[in-house]
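S.K.: Model the following, please.
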Amino acid sequence: MIIYLDRQPLQVRSGITVAAAVAASGEPRTRTSCSGQPRSPLCGMGICQECRMTIDGRRQLACQTLCQDGMQVERGP
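M.R.: Below is the predicted model of the structure:
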């Protein structure tokens, strides 16, 4: 299946989370901190909030969201 990460197509396996797809993309950053530091998922279960991304127009936790074909995913500030 294909998702779009920052408007670029990314081939992903069915059944994986958005966080796993981003990690496998070669650029594991999910967002940038207020101080400009790249952030990536830490806990993998939704507690740390480091995986917040815009997914299909809504801010969501990437580690708790399964990829769906055609999904639009954006790294955020």
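S.K.: C-alpha only now, for contacts and for neighbours.
M.R.: Will do.
S.K.: dump the residue contacts of Thr65.
M.R.: Thr17, Val18, Ala19 (CA atoms under 8 Å, 6 or more residues apart in numbering).
S.K.: Kindly reformat these as a markdown table containing secondary structure and distance to Gln68.
M.R.: Shown next, in a markdown table, are the contacts of Thr65 (DSSP: H, G, I helix; E, B strand; the rest coil; distance: CA to CA, whole Å):
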| residue | secondary structure | distance to Gln68 |
| --- | --- | --- |
| Thr17 | strand | 9 |
| Val18 | helix | 9 |
| Ala19 | helix | 13 |
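S.K.: Would you do the same for the sequence below? I want to compare the two.
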Amino acid sequence: MFKRIDGAAARPGGTLFFEGRAVAFEAGDSVAAALLAASIDGFRDHAVTRSARGPYCMMGICFECLAEVDGVQNRQTCLLKAEDGMAVRRQRGARVLP
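M.R.: This is a model prediction of the structure:
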């Protein structure tokens, strides 16, 4: 679905893990960009209908890219810089409050 621009020099960044799957990313990638480049487009389930949702605006306005990152729910992955070793999980339904 998404791919990097041909001819652009790859800039090694590291590896994050989406539900246990290793995802390599380039330096400067957001978590959302890294996942989309790895053909992962469902980051969360809708709180009511449970339909798969993924990034739409990539600038923090739509909140469709929410996921659980390193155990913290409701993270906007389009605004979050990818870091080596991050654990990202699909957010299922509404956020759980303590």
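S.K.: my guess is Leu35 of the second structure is in a strand, correct?
M.R.: No: counting by DSSP: H, G, I helix; E, B strand; the rest coil, Leu35 of the second structure falls outside a strand, being helix.
S.K.: What does Phe18 of the second structure correspond to in the first structure?
M.R.: In the first structure, the residue matched to Phe18 of the second structure (TM-score structural alignment) is Leu5.
S.K.: What is the neighbour count of that match?
M.R.: 19 (other CA atoms under 10 Å).
S.K.: and it, what does it touch?
M.R.: Val22, Gln72, Val73, Glu74, Arg75.
S.K.: which SS state does the third one fall under?
M.R.: The three-state assignment at Val73 of the first structure reads strand, by three-state DSSP.
S.K.: The closest residue to Gly85 of the second structure other than its chain neighbours: which element?
M.R.: Spatial nearest neighbour of Gly85 of the second structure, excluding adjacent residues (CA to CA, 6 or more residues apart in numbering): Leu16 at 4.8 Å. Assigned by DSSP states H and E, Leu16 of the second structure belongs to strand 12-18.
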